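> Okay, predicted coordinates and the sequence, questions at the end:
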Amino acid sequence: MQVTAILTRAEEGGFVAFNPETGTTSQGDSVDDAIANLREAVELYLDVFPMKLMGAPLVTTFAVQEDA
């Protein structure tokens, strides 16, 4: 099963990884660590809350105006 990982840099270092299909979040010191930790979190979530995933979400970015 393919799921989505959205990674952002953490202020304290490393990365935060988010899975939008399940709402689970994890972190790691590297991209690989963050994804591995997220994989474990998603698998544990799906063991408790099985669900049929309806495909990957549309992930995009958009710009917002910054205060001057």
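Received it, and whenever you're ready, just let me know what you need.
> can we go C-alpha only for contacts and neighbour counts from here?
OK.
> Confirm that Tyr45 lies within a helix, as I assumed.
Yes: following the definition DSSP: H, G, I helix; E, B strand; the rest coil, Tyr45 is counted among the residues of a helix.
> how about it, what does it touch?
Contacts of Tyr45 were listed using C-alpha atoms under 8 Å, 6 or more residues apart in numbering, and they are Thr22, Thr24.
> ok, structure two:
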Amino acid sequence: MSLKFTIIYHKESKWYVAFCPDLGVTSQGETLEKAQDNIKEAIELYLEDAPKEEVARFTDTPFVETIEINKV
């Protein structure tokens, strides 16, 4: 079974921070590639103990949108 999650990356000082809002899992790395590897590992560890019902809801492709708001 293939599971799909949304990951948000941002740079903080010397680190790249990776956040999975679907699960509330966060990781980091000194490079973007390391942060990607680390968040995958963190998600895999999280899913080892997650209830099957929670895991099953992530089989659909997530939809992410960025919107712009003009400051009033």
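Sure thing, it's come through. Owing to the predicted nature of the structure, the values given are computational and were not obtained by experimental measurement.
> where does the TM-score land?
Structural agreement between the overlaid chains, expressed as a TM-score with TM-score structural alignment, normalised by the length of the first structure, amounts to 0.76; 66 aligned residues with a C-alpha RMSD of 1.9 Å.
> mean shift of the one helix or strand Arg39 of the first structure maps to relative to the second structure?
Assigning secondary structure by DSSP states H and E places Arg39 of the first structure in helix 31-48. When the second structure is superposed, helix 31-48 of the first structure averages 0.5 Å from its matched positions, counting by mean C-alpha distance after the TM-score superposition for the first structure.
> tell me what the one helix or strand Ser27 of the second structure maps to is packed against?
Here Ser27 of the second structure sits within strand 25-29, counting by DSSP H and E. With contacts taken as 3 or more C-alpha pairs under 8 Å, 6 or more residues apart in numbering; DSSP states H and E, strand 25-29 of the second structure sits against strand 15-20, helix 32-49.
> mean per-residue distance, the first one to the first structure?
Superposed on the first structure, strand 15-20 of the second structure shows a mean distance of 1.2 Å to its aligned residues (mean C-alpha distance after the TM-score superposition for the first structure).
> Buried residues, that strand. List them.
For strand 15-20 of the second structure, the buried set under the neighbour-count rule, 16 or more other C-alpha atoms under 10 Å, comprises Tyr16, Val17, Ala18, Phe19, Cys20.
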